[in-house]
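**Q** Give me the fold of what follows.
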Amino acid sequence: MRMEFRRLNPLRIAALTLMIGLLVGPSGAVTSKITRQASSKQFLEGKAEGVVISSRGTLQLGRAAKVLASEFDDVWSVNSIVASGGSIYIGTSPNGSIYKYRLGALTKIYPAEGQAVIDKDRPAVAKASEDGEVVEQDERFSNEHIFAMAVDVAGRLVVGISGDNCRLCRYETGAMETIFEPSDAKYIFAIETDSVGNLYIGTGPEGKIYVLDPSGKVAQLVYDSPDKNILSLVAGKDGFVYAGSDTRGLVYKINPRNKSATVLYDSEEPEISALLFAGGAPTETGYLYATATSAKVVQNEQKFAADQAVSGRPEPKEQEDRGSPSDSNGGLKLKIPNTKTDTDKKPAQRPTPVARGSKPGTASYIYKISKQGYVTELFSESAVFLCLAEQDGTILLGSGNSGQVFAIDPDAERSTILYEDERAAQITALATIEGDVYIGTANPAKLVLLSPDYASNGTYVSGLIDAGQPARWGKLQIDADIPRGCKIMVASRSGNVKDANDPTFSDWTEQVEITEPIQLRCPLGRFCQYKLTLQTQDGKRTPLVREVAVASTVPNLAPRVESVEVTRQTGSGKEGVFKISYKASDENDDTLIHTIDFRKIGRDTWIQLKDEIEGDSHEWDGKTVEDGRYEVRVVASDERSNSPSTKLTGSRISDPIIVDNTPPVIRKYSLDKTGRTATLKLQVTDELSVISKLEYTINSNAQWKSTLPDDLIFDTTDESFTIVTEELAPGEHIIALRISDSAGNTTYRTFEVSMLGN
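**A** Below you'll find the predicted structure:
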């Protein structure tokens, strides 16, 4: 087979079309198995490091990430990130610390030296001095939290300090000044500045919203909600303030001028954890995005794409079609030839957009709300949604408990795991500052800078590909764009245990660059893993993988006849007919034909009944053989899919069946008369089948009466019966008998009896 690389014009990536390679070495069955992976659900069965997996089932390099700060003092969570005057400010928990990051240095600005707040209700902490003497530690911080921060119109840092008594503070010239202290609140969860500089704060546990004038000197209650907490706030360009509540999961639209509120959306989830305006023109409000979540979903956390796979995609707006992130001059475009589609794999359906939440609290949702108040579901995932940000029209979402940042394109309905922290459990804060994305994490607490450039390299290790039996592994192919200056490397390994961590797995093969179908060099094994390494030289372009296909061939295995059942047919015209039903399978998916044989038990020779049967049943007329006990053998052969030297068979023998075409016989009888009654005693026998019925009639061919054996049960091939007639009139009478066995064979017999007159 000849392969050709062809360069296209600079605006398109070069195309490379390749055929599937056949395996080298002796073949068994003529069919090979191609395992194709092209959905996010399939890719998420593997593990990605520095590689992001989109909801449409693509792999590409993730953004380069740099940890700016992680050496925080007694900090569990970064809750808020804001920027002012070239500095990044970080609000944390649980000790209410605020840090400033500037020019690579991290400085705690609150509490400053000597400002530690003492909580007398907490016990002192004991520690050892340098000489070993145990002393009491007096610096016991109260349980304070910095959940929210903002920057006012003068560029000053405004901080909400939550604790036993919350307060709104302003940081200026190195000092923290309290400007407002609500008497009915413990927590400040949200701070928002409107277009004229008014400061809005959302509090708890009374669910109130306050507003302060730009100077911070005059505070007013804007809205007193019946909810427990106001978790999120955002000011619209329309002059309204929007709030998200805890307990009932409501999105409020509040008019600050007359202090009235309406409910914009009632979510089924208990918490509206974040609100964001995005997508509008500079003079328009745009869409309101709301995250509805519940902490309970952590117990049911799953990978997002199991529910997000969807066929097709929206048509992009012409002016917004920016092309693939991998577009470049030159490069390669690798394609996978068409193969038979697996019919047993159905794509998962994307949840239908809804106008009202109607799902239980086992997932979190992003809702998109238009200015007319229409609500649709944009994205859902079994995770906790904690924070939102926007960058270049893309919605950024921070979640837990896997420390993931999702990037969601609202127009293309495309979502990607943009960043996944290897250690932190939650992404608790997001901020876009001068084109950069800053990430705050919890457990442990870190400040991370997400670069606009791609990471220089990343790896994707697939889940286990199961061939069903020890297999020879063929060629790996990818459908991918590989720009100039980028490459994709592949390695593989195999094993026979459904556990990728088992030490019996083979070592990874040496990595090779993919420029054509690559023959996998891992040993014979039932399970295979591949590892892709994506690389870029300048960070501006990334390889983009849309699909991976792996070929395998299992050496020919014998067909398996799983069951053989022989049942006697009933009904008119079916007397003595048996239906032979069977089920056979083949691990190689070979075409099977069947041969049916029978023999009388005790004999060695099988007699062929029928051969080259393609179906799964056959009818046998048992009247063509003598009575007796028989067994039936079904032989399955894969000869139509193999050569004469490699064909194999499998067989199974039925349970014994009885062929009985002879009715019961009366071995002995006696007929006695007593007065006007007659007594008929019978000994009935059958060679093979249980006597199942005896009926009699007197002087009739219609009025048959049933009688039981003398032992009152039909259970043997020999039964005794006693028939005592009713009083008979003088004259000649005929007693007719109808006797049947369990095989349906019936014998008839009549007896004459004469009754004398008085």
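**Q** drop to CA atoms for contacts and neighbour counts, all remaining ones
**A** Fine.
**Q** what about residue 754, how many neighbours?
**A** 15 (other Cα atoms under 10 Å).
**Q** and the closest residue to it other than its chain neighbours, what does it touch?
**A** Of all residues beyond its chain neighbours, the one nearest residue 754 is residue 732 (4.5 Å), with distances taken as Cα to Cα, 6 or more residues apart in numbering. Residue 732 sits next to 752, 753, 754, 755 when contact means Cα atoms under 8 Å, 6 or more residues apart in numbering.
**Q** between these, which is nearest residue 560?
**A** residue 752 (60.1 Å; Cα to Cα).
**Q** what helix or strand does the closest one sit in?
**A** strand 746-755 (DSSP states H and E).
**Q** Residue 169 now?
**A** strand 167-172.
**Q** Which other helices and strands does that strand contact?
**A** Counting contacts by 3 or more Cα pairs under 8 Å, 6 or more residues apart in numbering; DSSP states H and E, strand 167-172 packs against strand 157-162, strand 175-180.
**Q** Can you name every helix or strand that the first one contacts?
**A** If I follow you right, that is strand 157-162. By 3+ Cα pairs under 8 Å, 6+ apart, strand 157-162 packs against strand 145-151, strand 167-172, strand 187-193.
**Q** please redo it, this time with the cut-off set to 10 Å
**A** In terms of contacts (3 or more Cα pairs under 10 Å, 6 or more residues apart in numbering; DSSP states H and E), strand 157-162 is packed against strand 77-84, strand 87-93, strand 145-151, strand 167-172, strand 175-180, strand 187-193, strand 199-204.
**Q** And this one, please, so the two structures can be compared:
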Amino acid sequence: MMRSVSILILASLLPAAALAQGTKLWSTSRYDEMERSTNQGVAIRGDGRLEPGPLATPVYTSGGNYIWSLAADAKGVAYVGLGGTASGSAAVMRVTPDGKSTKIFSGKEIAVQALRLLPDGGVLVATSPDGKLYRVAPDGAGTPAILFDPAETAEKPKYIWDAVVIGKAVYVAAGAPAAVYRVDLSHGAPVSRLLFKTADQHIRTLLATPDGTLWAGSDGAGVIYKISTTQPDAKPFAIYAAPRREITALAIDPAGVVYAAGVGAKGAPSLPPLPVTGAVGVSITFVQPGSASAAGSNTLIPEGSEIYRIGADGLPSRFAALKDDVVYALGMHDGALLAATGNHGRIYKFDTHGNGAESLTDLVHLEAAQAMALAPVAGGVLVASSNSGKLFRVPDAPAPDAAFTSEVFDAQQFSRWGRPEVRSASPASFDLLVRGGNVPNPIDGWSDWKKVTPNEDSLAASGVPDARYIQWKAVLKPGGSLQGVALNYLPRNVAPVVDDVVVAPGARVAATAATTPNQTVQVTFPAANVAQAIGFVQDAGTQPLSAQKDRTGITIRWSAHDDNGDDLMFAVWYRGEGEQTWRLLKDRITDKFYSFDSVLLPDGVYTAKIVASDAPVHVDADTLTGERASGAFTIDTTPPVPGALVAKLQAGKIHAAFDAKDATSPIAHAEYAIDGGAWQYLEPAGHLSDSLAEHYDFTADLPKPEEKTGDHVIAIRVYDRFENMAAAKAVVHE
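**A** Reported below is the predicted structural model:
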């Protein structure tokens, strides 16, 4: 009875996409496609529309990495709060509109975390950590006056994060622990008292409204509080617990709607702990705010940011979400909400009458990683940045020549470029230019920019060369807009490639193969050969192909790919050793394997060849083929021929000898049995069984007398390498 064994032939890697050859379209129209670009003075709307936008110009460069805070007076004079990574980095620079700078304050602390202007022209300077709140003259004259020292409070907070002015009082946001203090400036000497404290880590940001209401946002639980400063003994009211752990910024519009930015997921923070010692014998542990850590280390907060809207009636709602940005500052300007973000250095504008993506405009891309603070001035907005520390002016007027450059598109193949399709309210309000090349980087031997006519002539007619990579640029004129650009292209057809071929003699693919796990064999492509092809997506199918072990079956398995993603069909050819002509075995195969019966061919050594064709998706004139030959394999269905078996009784044992020959493959092994007993393995005379002819000479014990008397029968079986078997027997007389 033949034993059934399954053979596993692993599938090769198939292309991830099986798209037929033909004209294709590269389209750029959505916001997420547009924002992967470089632009100069172009605003990107949430629906993907491009419009001329402001162009940020540097006013002042600090020479360091961090600007943490910013304030500006009515004349456009800016006060810039600097910081660093070591004590003594805290400084304030006075920067005039023409860019001239003067240092008006320096401290032993690490950073100037907040700046505010007093009604009398003085500058409030809040430093951290272990800092103080100072009053500094606008020109830096005299010695800075200390208005508030956290070390003199019972709570002794380590950080001052923000400060606002309401009437003749300054309100200070502190952290580690979280608290808000009121500093009364109506008397000769400032008088401070604790306004309220929470169980949170920090109070990160403050907002003063025209009616004297103080808003505060915390870090840890992400709670937004409000408290009336005009009512004696008023208590803070927690108006909203945001889904995010840290409230980084607050702003209010003319209608009394408050906007708050939240970042970071709630739960156990991953930032390192900051030890702060309170009363003697008591140790309290706080963590740094995620936004401050992200700016200092120039890293992202993975969860991005959310902006919440709290209506005049106190109803909170989520207004917008920025999945890749950390909001560091919010501000109202010209009826719109501005958000300064990192770590891509962008300024976003939101229409407060809209909601979500439709209200968003990607307004400005800075030459810095983080936009940290905003300050409105006549005709525009000042923006302070970190990494690197700069001050930019963003005007209200759009740039006269706004240029938007798309990302580089890889067509995967050398391609012919056709007609550009453009959606625009006014086709004459922009110029469209295109360039192409055959290396990924445009500076390495690409064509020059070619002006093209949208929706009319092909790019080739405009002088854009056939190439693998392409890029477009739109130069917007005042009042112009552009909704989307799509480029038609036809990849040049390339021949399919057969990556590897393996032949498994003794295996036949069955519709339902019985698999015995502990008797499986894996027939795989050599790893080095499978990986030879470069630049194509390999096979995603890794499930093995089950084949039944069958002495007369042969299975051929191959891997192939087409860089155009074309559907393929295959033909199997063969030729014998020493022959010149290939003969067709089977064609028009869509699978990547073929099983056949070896008895169709005479015994001998053969080579198989697989020819892959992209004919299913091309006319005959355009069809291309690729081929690959297998290694040599042997077909042997004929059993060995045993010579005469000579056996005789000698010294109470059977001495036997015989020869065995095979025409195609070496003799693999032999075995014998006496009187129908168990088969015993038999070695040839030379011990090694490696030739087409072997001689056997051996002595075997007789059965025990009580088991057998008289004549004895000795039988032999001889196998070749392909398990073909021949048998013979002889009678031995006692």
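**Q** Any idea what the TM-score is?
**A** Here the TM-score for the pair of chains, by TM-score structural alignment, normalised by the length of the second structure, is 0.70; 620 aligned residues with a Cα RMSD of 4.5 Å.
**Q** quick one on the thing from earlier: so for residue 46 of the first structure, which of the helices and strands packed on strand 157-162 of the first structure sits nearest?
**A** Proximity to residue 46 of the first structure (Cα to Cα) singles out strand 77-84 among these, at 28.9 Å.
**Q** What's the average distance for that closest one when superposed on the second structure?
**A** When the second structure is overlaid, strand 77-84 of the first structure sits 4.4 Å from its aligned residues on average, using mean Cα distance after the TM-score superposition for the first structure.
**Q** how about that strand: buried residues?
**A** The neighbour-count check on strand 77-84 of the first structure (16 or more other Cα atoms under 10 Å) flags 77, 78, 79, 80, 81, 82, 83 as buried.
**Q** nearest to residue 697 of the first structure, of the residues you listed?
**A** For the buried residues of strand 77-84 of the first structure, the nearest to residue 697 of the first structure is residue 77 (94.8 Å; Cα to Cα).
**Q** Now do the same contact list for residue 406 of the second structure.
**A** Residue 406 of the second structure sits next to 28, 33-39, 434, 470-474, 485 when contact means Cα atoms under 10 Å, 6 or more residues apart in numbering.
**Q** Still touching in the first structure? Go through those residues.
**A** Of the contacts of residue 406 of the second structure, the ones still in contact in the first structure (both residues aligned by TM-score structural alignment, their matches' Cα atoms under 10 Å) are 28, 33-39, 434, 470-473.
**Q** So which of those belong to helices?
**A** Those of these mapping onto helices are 33, 34, per DSSP state H.
**Q** Now restrict the kept ones among the contacts of residue 406 of the second structure to buried residues only.
**A** 28, 34, 35, 39, 434, 470, 471, 472, 473.
**Q** mind checking what the first one lines up with in the first structure?
**A** So that's residue 28 of the second structure. Residue pairing (TM-score structural alignment): residue 28 of the second structure is matched to residue 37 of the first structure.
**Q** What about residue 276 of the first structure, how many residues nearby?
**A** 23.
**Q** what's the matching residue for it over in the second structure?
**A** Using TM-score structural alignment, residue 276 of the first structure sits opposite residue 250 in the second structure.
**Q** Please, which helix or strand holds that match?
**A** Judged by DSSP H and E, residue 250 of the second structure forms part of strand 244-252.
**Q** do residue 107 of the first structure as well
**A** For residue 107 of the first structure, the host element (DSSP H and E) is strand 105-110.
**Q** before we move on, the earlier item: hang on, the residue nearest to residue 754 of the first structure in a strand?
**A** Yes: according to DSSP: H, G, I helix; E, B strand; the rest coil, residue 732 of the first structure belongs to a strand.
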